[in-house]
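Asks: take this sequence and fold it.
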Amino acid sequence: MSGRSSPSGHPIRVVLVDDHAVVRTGLAQLLSGTDGIEVVGTAGDGAEALEVVRETGPDVVLMDLQMPGTDGVAATRALRAEGLPAQVLVLTSYSDGDRIIAALDAGAVGYLLKDAEPDEVLAGIRAVARGESPLHPRAARALLSARRPTPAEAEDASVLTVREVEVLRLVRQGLANKQIARRLGITERTVKAHLTSVFQRLGVADRTQAALWAERHGL
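Replies: Purely as a prediction, here's the structure:
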């Protein structure tokens, strides 16, 4: 497995977060045997993850979602609220659309499933370090099909989440994704994920049609 993978040329520093010790150990063995990736800490829950990230300053946090106490979504949200630069890549068993949206809304930049091949996990970590947003194909399908609306539902703003309504209102105002991200305190990638969901829920093809829908419905 090849060379240096981070933009700076240094190893990608990773913190592993999972409540199962056997999973953490297996991931640590996989990553530690890979050139260009360095495991700098592990945590068994979200609260511990915050402490470890503060202490070690990783590039990437490989985050489980379902954990006792502070779960992965809450931990991701806390990392973003503190302005910590580590990027969160979710690694979980859950592929339902609502959970994916919750993780992205909290600030995660990628979403992988635990049945992924080891090479897919490594590729996901490298992609996050390059500023990309890897999504497991099944997670991507779930995100796109989450609550796909009927024609009647597509005329009802209640099919949208509160955050999607906020994003749609700003689209109607003519703001670009980067401006929306700054206004709402989320990442540009999360804005794009919300817009993808909005398009699917409303049955529109692009942001212009979405803005017209918002105007028609008084948003």
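
Asks: use CA for all of it now, contacts and neighbours both
Replies: OK.

Asks: what residue lies at the spatial centre of this structure?
Replies: Closest residue to the average C-alpha location of the chain: residue 108 at 2.7 Å, with Cα atoms, centre = their mean.

Asks: in a strand, that residue, correct?
Replies: No - Residue 108: not assigned to a strand; according to DSSP: H, G, I helix; E, B strand; the rest coil it is coil.

Asks: second chain to compare with the first, below:
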Amino acid sequence: MRLFVVEDDPYWQQAIRAIVEHRPDYRIVAMCSNLRQGLEAVQTESFDLMIVDLGLPDGSGIDVIRASRRRHPDAEILVATVFADEENVVAAIYAGATGYLVKEATPEQWSAAIDGLRAGHSPIDPKIARHILGAVQQRSRSLMQPSWSLSSPNAHGGADDEAGLKLSPREIEVLQLVAKGFTMIEVARFLKVSPHTTRTHAKAIYRKLEVSTRGEAVFEASVRGLI
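Replies: A predicted model of the protein is given here:
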């Protein structure tokens, strides 16, 4: 696995190197210490996993996350930071982060998070979970519009009630499997279809829910009551 690291603190740079150096299947392809270097490297490097800090000396790591998601849509993105407030957590997830770890985690937790991302999961530090739940609840309340009530002319559970409900039964099935932690390849095997077909479904899901990552898709589908 090729790792791309965006971290300005020399201590944590060395800590990350120490965590992965004993793993022959891991290789750091770039180590950037600020936003500018990170944005430049996103355009030139090939990687499978990005480890990014949010607090960079010349800006926010969220900008690197967005750039990576556009340039490398299949790469995993692990946020490793001291910022555990709700605003940064939610912003990072919406930008495209697929995992979130606070820096005080143990080396074992770091390794487990990286392995989890590699396996197609979305590791979230327990300290972060409450912020995500709060954001889900807040967004759920904001989406509760009067037009969705049972008295609404369109309130029959039809496919056109709301944008997310236009998902096909197969797209819902794909989302349910992704929410359980399956990778797209595993979803294809489970549904007995080709990986290309599941990728096509994923693109349709992302477009309809107006998201760009698995985590965002599951988040939005959960809020909308689709899964």
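
Asks: hmm, the residue nearest to the centre of the first structure is touching residue 87, no?
Replies: Yes - assessed by Cα atoms under 8 Å, residue 108 of the first structure is found in contact with residue 87 at 7.0 Å.

Asks: please, where are all the helices along the second structure?
Replies: Here the second structure has its helices, by DSSP state H, at 10-21, 35-44, 61-71, 86-95, 107-118, 126-143, 169-179, 184-191, 195-209, 214-223.

Asks: the second structure: which residue goes with the residue nearest to the centre of the first structure?
Replies: Taking TM-score structural alignment, the alignment pairs residue 108 of the first structure with residue 97 from the second structure.

Asks: next one: residue 66 of the first structure
Replies: That one, residue 66 of the first structure, aligns with residue 55 by TM-score structural alignment.

Asks: could you dump the helices of the second structure into CSV with distance to residue 50 of the second structure and mean neighbour count added?
Replies: Converted to CSV, the helices of the second structure look like this (distance: least, Cα to Cα, whole Å; neighbours: other Cα atoms under 10 Å):
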stretch, distance to residue 50 of the second structure, mean neighbour count
helix 10-21, 12, 14
helix 35-44, 10, 17
helix 61-71, 8, 21
helix 86-95, 13, 18
helix 107-118, 10, 17
helix 126-143, 19, 14
helix 169-179, 21, 18
helix 184-191, 19, 16
helix 195-209, 21, 17
helix 214-223, 15, 20
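
Asks: quick one: closest of those helices to residue 163 of the second structure.
Replies: helix 195-209 (6.6 Å; Cα to Cα).

Asks: wait, what's in contact with residue 64 of the second structure?
Replies: 35, 38, 39, 42, 52 (Cα atoms under 8 Å, 6 or more residues apart in numbering).

Asks: try it again at 6 Å.
Replies: By Cα atoms under 6 Å, 6 or more residues apart in numbering, residue 64 of the second structure lies in contact with residue 39.

Asks: trace it over to the first structure, please.
Replies: Under TM-score structural alignment, residue 64 of the second structure pairs with residue 75 in the first structure.

Asks: what comes up buried for the helix or strand harbouring residue 209 of the first structure?
Replies: Element membership of residue 209 of the first structure [criterion: DSSP states H and E] is helix 207-216. Within helix 207-216 of the first structure, the residues scored as buried using 16 or more other Cα atoms under 10 Å are 207, 210, 211, 213, 214.

Asks: quick one, what contacts the residue mapped onto the first one from the second structure?
Replies: Aligned against the second structure by TM-score structural alignment, residue 207 of the first structure finds its counterpart in residue 226. Under the criterion of Cα under 6 Å, 6+ apart, residue 226 of the second structure has no contact partners.

Asks: ok, and the closest non-adjacent residue to residue 170 of the second structure?
Replies: What sits nearest to residue 170 of the second structure in space, not counting adjacent residues and going by Cα to Cα, 6 or more residues apart in numbering, is residue 201, at 8.0 Å.
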